[in-house]
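Engineer: need a 3D model of the following:
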Amino acid sequence: MTVESTAARGKPRRPAAKRTAGKRQQPQPGPKPEMVQLLTPEGERVEHPDYALETTPEQLRELYRDMVLTRRFDAEATALQRQGELGLWPSLLGQEAAQIGSGRALRETDYVFPTYREHGVAWCRGVDPTKLLGMFRGVNHGGWDPASNNFHLYTIVIGSQALHATGYAMGVVKDGADVAVVAYFGDGASSQGDVAEAFTFAAVYNAPVVFFCQNNQWAISEPTERQTRVPLYQRAQGYGFPGVRVDGNDVLAVLAVTRAAAEHARTGQGPMLVEAFTYRMGAHTTSDDPTRYRRKEELEVWEAKDPLLRLRRLMERENAADDAFFTDLDAESDALARRVREAIRTMPDPDGMAMFEHTYADGHTLVDEERAQYGAYVASFADHHEGD
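Structural biologist: I've put the predicted structure just below:
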């Protein structure tokens, strides 16, 4: 029935100004969210009343080295995927400060639950970067022992690791351990029910967990403004624990904030949410084309905030490193790239029958049947080759 025919029957029309169904309402203007920053994009140190940080030239060099080598590894993995050596790769380009700053803020005894992009955190936890490649090459399900580095296997299911971390943290309380548990996730995952449930459990049980959200502005092709009407860190208030937004491209600020959040958790004060406000410079994964949904001008704005560039500017301003340091780091970076290329190309293919092992503790008739069927299928290729 048309609007005209409805009006003709005496039913009032809704005024045009009130027809908002189906239209996205813009967030109401309000005060700009505070963001903790200790290092400006120009490389100048600034102070924050709640997050003081003292650094030595050696510490600055170490943080810079971490970010350079992590970026080089990531670039090499992206190139290997383009060459067909990996099935997929999720780049961390642009998020080095968020990961290195937070990773270096943790104690060895703390436990980390990552997503699938925390290559920099893995580096800080001592995981060999070549171990990160196995899953994306399809030769294993992780490649490292989580207990060896207190760094859990990568989690592909979006947001589920927040619940895993919360459950682990609840167990830590039962054990009486002086440990902080950290759950990494992105802005897209913050829209998942698993994350909301994790917030609830963590708050109610006062779990020593730090929820570390890397807000890189894009949940694949969906901008953050389509996911929330308030800054992400403010969501913590509704669950009864504190949240803070930190400049995710400022490695010093991330280090200071994460260190404080971890101590908050360890000392029995419960969970805390850290929103690292950063930007994904590359594609979501190598199967994604970001030029289809974001503007070049936006990328250029964030390129000026590059986390490596701003720390190098500080180091140069404070004479924290000489030319020899940067030259040696370039050589170390090239050596790492060569090692990564060699490792990926020499990874042995897994036994195809191994997928049927370790599924059940005891035998299972259905698995036995599937194993036999697959074995016969594989054998048929050998029989065909012999016939030729």
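
Engineer: okay, CA-based contacts and neighbour counts for the rest of this
Structural biologist: Noted.

Engineer: show me what contacts the residue nearest to Gly375 when sequence neighbours are not counted?
Structural biologist: Nearest non-adjacent residue to Gly375, counting by CA to CA, 6 or more residues apart in numbering: Met353, 7.4 Å away. Applying CA atoms under 8 Å, 6 or more residues apart in numbering to Met353 gives the contacts Arg371, Tyr374, Gly375.

Engineer: one more to line up against the first:
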Amino acid sequence: MTMVHTLTPTADLKTDVDDVARLLTADGERIHDSDLDGWVADLDAAQLRALYRDMVLLRRIDSEGMALQRQGQLGLWAPSNGQEATQIGTARVLRTDDFAFPSYRETGVVYARGAKPEGFLRAWRGEAHSSYDPHELGTAVQQIIIGAQALHAVGYAMGIQRDGADQVVATWFGDGATSQGDVNEAMVFAASYQAPVVFVCTNNQYAISEPVGVQAKAPIAGRAPGFGIPSMRVDGNDILAVTAAMRWATEHARTGKGPAFIEAVTYRMGPHTTSDDPTRYRDKDELERWRERDPLTRVEAYLRSIGEFDDAFAAQVQQDADELGAAVRPTCLAMTSAPALSILDNVYAEPHTGLDEEKTWFAAYLDGFAEEAQR
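Structural biologist: Model prediction:
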């Protein structure tokens, strides 16, 4: 499959967000797309309800994270509100032995890979470099350096090739990261070596505060074929379309055909992070237009239209979300700060004299604060 729904250069890409592959309208009407239908032909109502539940739980995790940061319990939080379909739809397609390389915003990927409440929070609270064991979840540490995870993913995928295995690697990054050298260099390596990696570009319309049209005059998915990588541009708020695209991409990579690229067109409903004020660079009308494209309400509407969503199911999902929310908060509040000197404990695989010197210097530095407090 080659790239679908190609656009020509335009002055404002934000006006062209409807030119994407889609299987569910914003009102929950099922439409058909020959490029996508076959990839979700086996997806039944029970599976779609499970995906809906995942998205509701992710939104609850996100709301708890936002509240905890505002209350001073987390140092920072990167909201995922509005991007649930992109994160859940891609992550749930992966096998347990595949490996994920998320960016800092992919809380949904971490959740779908099996993280418990502590796994969403510890690093954001500043207690550890990672909130979870990457080997246990098959998920690398969430990357804060823009685009760096793309290079890590390709390197891991090239290792899979040399092992003769059939796992695939997936990596996520935003539209802003596509302007970084790391992402472009990763695609060069992936295409040159036909590495089994899937690039997922979450186009949420803003690179921090710059709209996507400032850095891209044509769809981002159109860049990948220039590297020799087939790509697809889908509605990132449509869980069916995202699932179909990810199934295509992982099958392509798993069967030795090389890398694949997905541009999921979605929207960041909240701030870039809790240190950001989005009211400074976008207007309320734009926000309301995207609110009408909510990924959760469209799935609910579709399931209701086919008689697969009732009040009992809605109540059960809400109860599950409440239970998860109730677990997130005390987990965070129960965390204790590690000694400052422990920051050097896992920097190297083995101890050495240079590290001993660093610890001695850092300990003396910390002692200086204690002396100052006693004066």
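
Engineer: just the TM-score for the two chains, thanks.
Structural biologist: Once superposed, chain against chain, the TM-score is 0.91 (TM-score structural alignment, normalised by the length of structure 2); 360 aligned residues with a CA RMSD of 2.0 Å.

Engineer: where's the residue nearest to Gly375 of structure 1 relative to Arg371 of structure 1, distance?
Structural biologist: Separation of Met353 of structure 1 from Arg371 of structure 1 (CA to CA, to the nearest Å): 7 Å.

Engineer: map the residue nearest to Gly375 of structure 1 onto structure 2.
Structural biologist: Using TM-score structural alignment, the partner of Met353 of structure 1 in structure 2 is Leu341.

Engineer: over to Ala177 of structure 1?
Structural biologist: Match for Ala177 of structure 1 (TM-score structural alignment): Ala165.

Engineer: what is the burial count for its match?
Structural biologist: Residues contacting Ala165 of structure 2 under the criterion other CA atoms under 10 Å number 11.

Engineer: that one in helix, strand or coil?
Structural biologist: Classification of Ala165 of structure 2 using DSSP: H, G, I helix; E, B strand; the rest coil returns coil.

Engineer: got a list of what the equivalent of Pro211 of structure 2 over in structure 1 touches?
Structural biologist: Matched by TM-score structural alignment, Pro211 of structure 2 corresponds to Pro223 in structure 1. Applying CA under 8 Å, 6+ apart, we find Pro223 of structure 1 in contact with Gln217.

Engineer: and Pro223 of structure 1, how close does it get to Arg295 of structure 1?
Structural biologist: Taking CA to CA, one finds Pro223 of structure 1 at 12 Å from Arg295 of structure 1.

Engineer: same thing with Lys131 of structure 1?
Structural biologist: Separation of Lys131 of structure 1 from Arg295 of structure 1 (CA to CA): 35 Å.

Engineer: okay, these two: which has more neighbours?
Structural biologist: Lys131 (16 against 10).

Engineer: assign a three-state SS to whatever residue of structure 2 lines up with Asp288 of structure 1, would you?
Structural biologist: Structural correspondence for Asp288 of structure 1 with respect to structure 2 (TM-score structural alignment): Asp276. Using three-state DSSP, the structure places Asp276 of structure 2 in coil.

Engineer: repeat that for Phe185 of structure 1.
Structural biologist: Under three-state DSSP, Phe185 of structure 1 comes out as strand.

Engineer: my guess is Leu63 of structure 1 meets Ile100, correct?
Structural biologist: Yes. Leu63 of structure 1 sits in contact with Ile100 when judged by CA atoms under 8 Å, with a separation of 7.1 Å.

Engineer: spit out the residues that contact those two alike.
Structural biologist: Common neighbours of Leu63 of structure 1 and Ile100 (CA under 8 Å, 6+ apart) are Val251.

Engineer: and these two? which has more neighbours close in?
Structural biologist: When Leu63 of structure 1 and Ile100 are compared on other CA under 10 Å, the one with more neighbours turns out to be Ile100, at 27 against 20.

Engineer: I'd say that one and Asp66 touch.
Structural biologist: Yes. The pair Ile100 of structure 1 / Asp66 is scored as a contact, 6.8 Å apart, by CA under 8 Å.
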